[in-house]
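>>> Pasting a predicted model and its sequence here:
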Amino acid sequence: MALSLVLLLGTCVRGLLYAIPSLHETLSCRPELVTPISSFYRLEEGVFLFHSTGSPYSGDVYHQPPLLFALLYPVLQFIYYWPWAVAHLCAKNLKLEEGRHFEIRGREIWRSQVPVSPLFRPENLPTTAAFIALMNPFTLGSSIAMSTVSFTHLAVLYSLVFASEGAVAASMMCVAVGSYLSVYPFFLMLPIMLLLSSAKTDTTADNKASGVTATLGVKCLGIFGLWLGLLFYLSWSLNGDWTFLEETYVWVAKFSDLTPNIGIFWYFFMEVFDRFIPYFLFVMHLHPVIYIVPIYLRLAHRPQAYACALIGTFSLFQAYPSFGDFGFFLSLLALHPKTIMTIENRFVYVIGLGAATCMLPVMWFLWLFPASGNANFFYNQTLVYQIFSSQIITAFTKVETRE
């Protein structure tokens, strides 16, 4: 009953907010919620270019994969908001299922004896996690802005749930879909393999995963490669050539669009000399990847926490981050109540994150409208947001490594 009420509440809230056109128009332009690779307006511009020239990539506007365009193009002619609503509701249903896996199989989150609210007891955890995921301001704002990151998050959630059930083929298919939409889900391959391994073998009393065998690794990579190859083949069939690779993945790798966002790339590449751009592109794209192995060495026995830590890391340090990415991490964080209660200074982190979130649009306004500020105003608040967000991720990882 409680689960149904939570889903009904999330549906009603989104329905009411979608019914306010001015709210959608405002949020869909906010740099904190949408990026050049997740913007609904750019998707609409891609539709216009498709009608005019036969290709959504003919202008330097649309840079999302062809299959996503093919999926959304028919429904954009009618009720344009329902794919986002369906994606979010499916994701929250999966969050319920993942919460049940944490309750049934993920006993490590209850090992320490830290007292928690009854809302976070094992029997109530799925409902509470779903409520936080549905009503989280970051994910709610991303939903109303119709950011296409919702579809990437849906694929990642499916991969985690299927991995918890030991379904190798289904899990790798979802990883391939997520990697096709956004490259970063590929780097979740290792924690997903650990989840598959722990689902297929008997764990010890302290619920340590058995590790990834060579057979499982080869099987996962093979299935992943087949699914990704199929997606690329379908994209080639739709597009007629391979130019979509240049307009999507290579375009992101070059960081061609310096539109301000809540990341650290845009301001940096506005200031750096042209001859240093290739070097710093390599360094900054590599930066989040270097955390994969160190976190693995400390959290290999807790694949759920390992996946959560990596999702949080990439939500900050990817090329085009948004509130929706960090909101997805916060939703997964709700599945670790004991860890949350053990984090020191958690209230300071929450207040700092909230203050930075509120000040970002203020500094944006001061920069662009009354001309009483400049780009430094907005970028400074971006750094404050990054600092408090990274502190939350670091504190979560630190507590998990002590368990």
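Sure thing, it's come through.

>>> going forward, measure contacts and count neighbours with C-alpha atoms only.
Fine.

>>> what does the helix or strand residue 67 falls within contact?
Of the helices and strands defined by DSSP states H and E, residue 67 is found in helix 66-76. Contacts to helix 66-76, defined as CA atoms under 8 Å, 6 or more residues apart in numbering, come from residues 43, 47, 83, 181, 231, 234-235, 238-239, 244.

>>> Wait, residue 3 touches residue 127, no?
Yes - applying CA atoms under 8 Å, one finds residue 3 in contact with residue 127, separated by 5.5 Å.

>>> about what we covered before: next, the buried residues of the helix holding residue 67.
If you call a residue buried by 16 or more other CA atoms under 10 Å, then helix 66-76 has these buried ones: 66-67, 69, 72-73.

>>> now stretch 229-241
Judged by neighbour count (16+ other CA under 10 Å), stretch 229-241 contains these buried residues: 231-232, 235-236, 239.

>>> Quick one: mark the members of the residues you listed that sit in strands.
Taking DSSP state E as the definition of strands, the buried residues of stretch 229-241 contribute nothing to them.

>>> take a look at this one as well, against the first:
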Amino acid sequence: MAAPVLYSVILAILLRFVCFRTYLSSILTDRIEVVTPLTSWTRIIEGITLMEQGISPYAGDVFHETPLCLHLFKFLHSISPAIIPAVFIGIDMFIGVVLYNAAQHGVIYMLKRQKKEQIRYAKDVEMLCVKQTAYLDVPKLVLYIYLLNPFTIFTCCARSTILLSNLAIAGAFLFTFQDSCSKQQGYSDWAGLGR
């Protein structure tokens, strides 16, 4: 990752950190635009409290999160509630890196496929073809769009557990593109491109 990418990651971390340190985080925690009853941090705290009281959080209609997430956040909350914002920021940055890598593999896949099918293309469609510079540009663009998108910043600052779902989806994209690229011949020629 080049310097502009590093600067955008630092800016994204700072934006989220400032958002967590201001009153904006407490406002966003209850806004239906960024959290739902399924992904609300307030519901996670209620589930942890019910669990600590010896009551099943799933007995009523208050808590809807998975048991794995409940135990994960209970463990993190027991260590120190102050690390929760850092965990959410870290997850969000990791999603950005996963999407960056998925975009790289996606461009590799498209370039290889285009090269293989180029004989079937018309002569005047070169403007529509994927350029090799896309290998460097598209992943950066994907990273910038994800990390600097106000909606993703607000979702992170609201402590929405949708970040875990986003991480799973981004991982699925990455592994799908990795598998598609590795099944094509000559993948190793493209894997070192631009590094």
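Now that the structure is in, tell me what you want to look at. Here the structure is a predicted model, which is why all the values come from computation and not from measurement.

>>> The following helix or strand past the helix holding residue 67 of structure 1 vs structure 2, average distance?
Tracing the chain C-terminally past helix 66-76 of structure 1 and defining elements by DSSP H and E, one meets helix 82-104 next. Overlaying structure 2 shows helix 82-104 of structure 1 at a mean distance of 1.3 Å from the equivalent residues (mean CA distance after the TM-score superposition for structure 1).

>>> In structure 2, which residue range corresponds to helix 82-104 of structure 1?
The alignment of helix 82-104 of structure 1 onto structure 2 (TM-score structural alignment) spans residues 86-108.

>>> Not counting its own residues, what contacts the matching stretch?
With CA under 8 Å, 6+ apart as the criterion, stretch 86-108 of structure 2 contacts 9, 13, 16-17, 134-136, 138-140, 142-143, 146-147, 156-157, 159, 163-164, 166-167, 170-171, 173-175, 177-178, 181, 190-191.

>>> Select from the contacts of helix 66-76 of structure 1 every entry located in helices.
Mapping the contacts of helix 66-76 of structure 1 onto helices (DSSP state H) picks out 43, 47, 83, 181, 231, 234-235, 238-239, 244.

>>> circling back to that earlier point, tell me which of residue 3 and residue 127 of structure 1 has more neighbours.
When residue 3 of structure 1 and residue 127 are compared for neighbours, residue 127 comes out ahead with 27 against 16, by other CA atoms under 10 Å.

>>> host element of the more buried one?
Applying DSSP H and E as the criterion places residue 127 of structure 1 in helix 125-135.

>>> Which stretch of structure 2 lines up against the helix or strand just after that helix?
Downstream of helix 125-135 of structure 1, the first helix or strand assigned by DSSP H and E is helix 137-144. Alignment note (TM-score structural alignment): helix 137-144 of structure 1 is matched to residues 150-157 of structure 2.

>>> buried set for the match of helix 82-104 of structure 1?
When neighbours are counted by 16+ other CA under 10 Å, the buried residues of stretch 86-108 of structure 2 are found to be 88-89, 91-93, 95-108.

>>> Stretch 34-54 of structure 1 now?
Going through stretch 34-54 of structure 1 with 16+ other CA under 10 Å, the ones that come out buried are 34-47, 49-50.

>>> do the same with stretch 155-170 of structure 1
By neighbour count on 16+ other CA under 10 Å, the buried set for stretch 155-170 of structure 1 is 155-170.

>>> out of those residues, which are inside helices?
Reading helices off those with DSSP H, I get 155-164, 168-170.

>>> For the helix ranked longest in structure 1, which helices and strands make contact with it?
In structure 1, taking DSSP H as the definition, the longest helix is helix 375-402. Helix 375-402 of structure 1 makes packing contacts with helix 292-299, helix 303-317, helix 337-342, helix 346-368 when contacts are defined by 3 or more CA pairs under 8 Å, 6 or more residues apart in numbering; DSSP states H and E.

>>> repeat that with 7 Å
Identification of packing neighbours for helix 375-402 of structure 1 by 3 or more CA pairs under 7 Å, 6 or more residues apart in numbering; DSSP states H and E yields helix 303-317, helix 337-342, helix 346-368.

>>> TSV for the buried residues of stretch 229-241 of structure 1, including distance to residue 177 of structure 1?
Formatted as TSV, the entries for the buried residues of stretch 229-241 of structure 1 read as follows, by distance: CA to CA, whole Å:
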residue	distance to residue 177 of structure 1
231	8
232	10
235	12
236	16
239	18
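
>>> Among these, which one sits closest to residue 333 of structure 1?
Closest to residue 333 of structure 1 out of the buried residues of stretch 229-241 of structure 1 is residue 231 (30.9 Å), distances taken as CA to CA.

>>> Residue in structure 2 paired with the closest one?
Checking TM-score structural alignment: residue 231 of structure 1 goes with nothing.

>>> how far away is residue 231 of structure 1 from residue 136 of structure 1?
Plainly put, residue 231 of structure 1 is 32 Å away from residue 136 of structure 1 if you go by CA to CA, to the nearest Å.

>>> ok, so of the contacts of helix 66-76 of structure 1, who is nearest residue 324 of structure 1?
Checking these against residue 324 of structure 1 with CA to CA, the nearest one is residue 181 at 14.9 Å.

>>> could you list every residue that touches the closest one?
Shown here is residue 181 of structure 1, whose contacts under the criterion CA atoms under 7 Å, 6 or more residues apart in numbering are 65, 152.

>>> Fine by me, we can end here.
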